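Enquirer: here you go, sequence then predicted model.
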Amino acid sequence: MPLHVPPAPAPALRSVLTALGSPTAVREAGSAALRSAQEPAVPDLPLPVHVLDRITPEGITATRLAGWRFLIRCGDQAVAAAETMLTPDGWTFSHFFEGPYVTSTERALRQAEAMSQPYQPRLLSMPSLYMLTLWLHGDLSDDGSTGHPAATDLLVPLAPAPPGIAAHLPHRVADLLPVLTHRVAPIRLMGSPA
């Protein structure tokens, strides 16, 4: 089934295109692959980036939209990513980067394309665990900027994943949240009140 990629806000896309057209922005990018690209760099597959700020003991999650991430392709290969963020003046380009999450995101998207059920892809960042997942959201009518992980949605941890969590193995939110809740729970010291 094809993935239903939500359209990025037009100002976010324009800001990335402007940055790609700026020799200064590309030269100062933290991406050697982008600086040395021989083919034109094109933004592709915009994904909303949501941040999971907390997981309660009941497993209820609170997420917020933090930005939009575009894979930057040169030819048929993703060589970098561009991050945008929302400011009081609207969507603006933040930075270019490369690294394992670029190739891992591309791999997870290919895996998701091969699934039989349609999904809306998003990225879900869990800063307290140093973890990034491809969030496969089942409600295709969402615009990508709102919502929280439903129990039947899938999370695909991207590499590098935290110890004990397999990268690129899809997990239902209902199955993975209890594991994550346990990992972010505060550790009680011996003798401390319960």
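Expert: Structure received.
Enquirer: from now on I want contacts and neighbour counts done on CA atoms only, so please keep to that.
Expert: Noted.
Enquirer: residue ranges for the helices of the protein, please.
Expert: Taking DSSP state H as the criterion, the chain carries its helices at 10-20, 23-27, 32-35, 100-113, 173-184.
Enquirer: please name the residues that touch the residue nearest the centre of the chain.
Expert: For the chain, Leu123 is the residue whose C-alpha lies nearest the centre (C-alpha atoms, centre = their mean; 2.5 Å). Contact analysis of Leu123 by C-alpha atoms under 8 Å, 6 or more residues apart in numbering lists 47-50, 132-135.
Enquirer: if you set the cut-off to 10 Å instead, what comes out?
Expert: For Leu123, the contact set (C-alpha atoms under 10 Å, 6 or more residues apart in numbering) comprises 47-51, 65, 67-69, 105, 132-137, 155-158.
Enquirer: swap in Arg73?
Expert: Per C-alpha under 10 Å, 6+ apart, neighbours of Arg73: 34, 37, 39-45, 79-81.
Enquirer: and here's the other structure:
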Amino acid sequence: MPLHFPPAPAPALRSVLTALDSPTAVREAPTPALRTAQQPATPELPLPVHVMDRITPEGVSATRLAGWRFLIRCGDHAVAAAETMLTPDGWTFSHFFEGPYVTSTERALRQAETVTQPYQPRLLSMPSLYMLTLWLHGDISDDGATGHPAPADLLVPLAPAPPGIAAHRPHRAADLLPVLTHRVRTARLMSSPA
């Protein structure tokens, strides 16, 4: 198995398990598939969610850990995801959700399993581009909570991807990040007052 999942913080996992055991949390979640599931729901495949919310003038990406995401499996596939976040009191459950990124993440992880090189899977969100990627980090000894995309890391855009970016096609970070940097800068220039 070439994917080496970093261990999620124990309090993050506990908070998701507690939410899954709470009829109120599940019933009030905007996740019909989770509410109507006939099989037990289990959190699996913990992924640290890193956000790239700025790119320096030199083109260097600045990322920060925003949370941990668990795919919620019922039977043989994921029906939802659970997001956790870090608060002053520690890791806590944030929300359940479903939609295209859940199935797209599951698909991208299955594709990544076929790669011969070992990787540590993470998620990289780029809010300014409305883009989420599966980030396959080459240093499997990292704790998952820190770091930036290395040039040889792979980024797999998840569907729906921004126009002109093919979903589920792996790109070396060194090749994709300059394209994304250009898009971010262009978007900033177009939104700046004249």
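Expert: Good, I have the coordinates. A quick note: this is a predicted structure, and the numbers were derived from the prediction, not measured.
Enquirer: mind listing the strands for the second structure?
Expert: 41-55, 61-74, 77-87, 90-97, 120-126, 131-137, 154-157, 171-172 (DSSP state E).
Enquirer: between the ones you listed, which gets nearest to Leu3 of the second structure?
Expert: strand 120-126 (5.7 Å; C-alpha to C-alpha).
Enquirer: now the residue of the second structure most remote from its centre: how far from Arg73 of the second structure?
Expert: Distance from the centre of the second structure peaks at Ala194, with 35.7 Å (C-alpha atoms, centre = their mean). According to C-alpha to C-alpha, to the nearest Å, Ala194 of the second structure and Arg73 of the second structure sit 50 Å apart.
Enquirer: now render the helices of the first structure as TSV, adding distance to Ser94 of the first structure and mean neighbour count.
Expert: TSV is the format used below for these (distance: least, C-alpha to C-alpha, whole Å; neighbours: other C-alpha atoms under 10 Å):
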stretch	distance to Ser94 of the first structure	mean neighbour count
helix 10-20	9	18
helix 23-27	10	14
helix 32-35	16	18
helix 100-113	16	18
helix 173-184	29	16
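Enquirer: quick one: those helices as JSON lines, columns for distance to Gly147 of the first structure too.
Expert: Shown next, in JSON lines, are the helices of the first structure (distance: least, C-alpha to C-alpha, whole Å):
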{"stretch": "helix 10-20", "distance to Gly147 of the first structure": "20"}
{"stretch": "helix 23-27", "distance to Gly147 of the first structure": "33"}
{"stretch": "helix 32-35", "distance to Gly147 of the first structure": "33"}
{"stretch": "helix 100-113", "distance to Gly147 of the first structure": "20"}
{"stretch": "helix 173-184", "distance to Gly147 of the first structure": "14"}
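Enquirer: so which of the ones you listed gets nearest Ala166 of the first structure?
Expert: Per C-alpha to C-alpha, nearest to Ala166 of the first structure of these: helix 173-184, 11.2 Å.
Enquirer: contact partners of that closest one?
Expert: Counting by C-alpha under 10 Å, 6+ apart, 54-61, 126, 128-129, 135-136, 149-156, 164-165, 170-171 sit against helix 173-184 of the first structure.
Enquirer: just the angle for it relative to strand 41-55, thanks.
Expert: 70 degrees (axes from the mean of the first three to the mean of the last three C-alpha atoms, to 10 degrees).
Enquirer: how much does helix 173-184 of the first structure stray from the second structure?
Expert: Superposing on the second structure and averaging over aligned pairs (mean C-alpha distance after the TM-score superposition for the first structure), helix 173-184 of the first structure comes out at 0.6 Å.
Enquirer: any idea how far Pro2 of the first structure is from Arg110 of the first structure?
Expert: 10 Å.
Enquirer: wait, Leu17 of the first structure touches Ala41, no?
Expert: Yes: judged on C-alpha atoms under 10 Å, Leu17 of the first structure makes contact with Ala41 at a distance of 9.3 Å.
Enquirer: what sits against Ala151 of the first structure?
Expert: 59, 137-138, 172-177.
Enquirer: among those, which one sits closest to Arg27 of the first structure?
Expert: The closest of the contacts of Ala151 of the first structure, once distances to Arg27 of the first structure are taken by C-alpha to C-alpha, is His137, at 35.9 Å.
Enquirer: neighbours around that closest one, how many?
Expert: Using other C-alpha atoms under 10 Å, His137 of the first structure has 24 neighbouring residues.
Enquirer: tell me the counterpart of it in the second structure.
Expert: Counting by TM-score structural alignment, His137 of the first structure lines up with His137 in the second structure.
Enquirer: ok, now which ones touch that match?
Expert: So His137 of the second structure contacts 3-4, 118-123, 144, 147-155, 173 (C-alpha under 10 Å, 6+ apart).
Enquirer: if any of the residues you listed are buried, give me the ChimeraX selection for them.
Expert: Selecting only the buried entries of the contacts of His137 of the second structure in ChimeraX, with 16 or more other C-alpha atoms under 10 Å as the criterion:
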select :3,118,119,120,121,122,123,144,148,149,153,154,155,173
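Enquirer: if anything else comes up later, I'll come back, but that's it for now.
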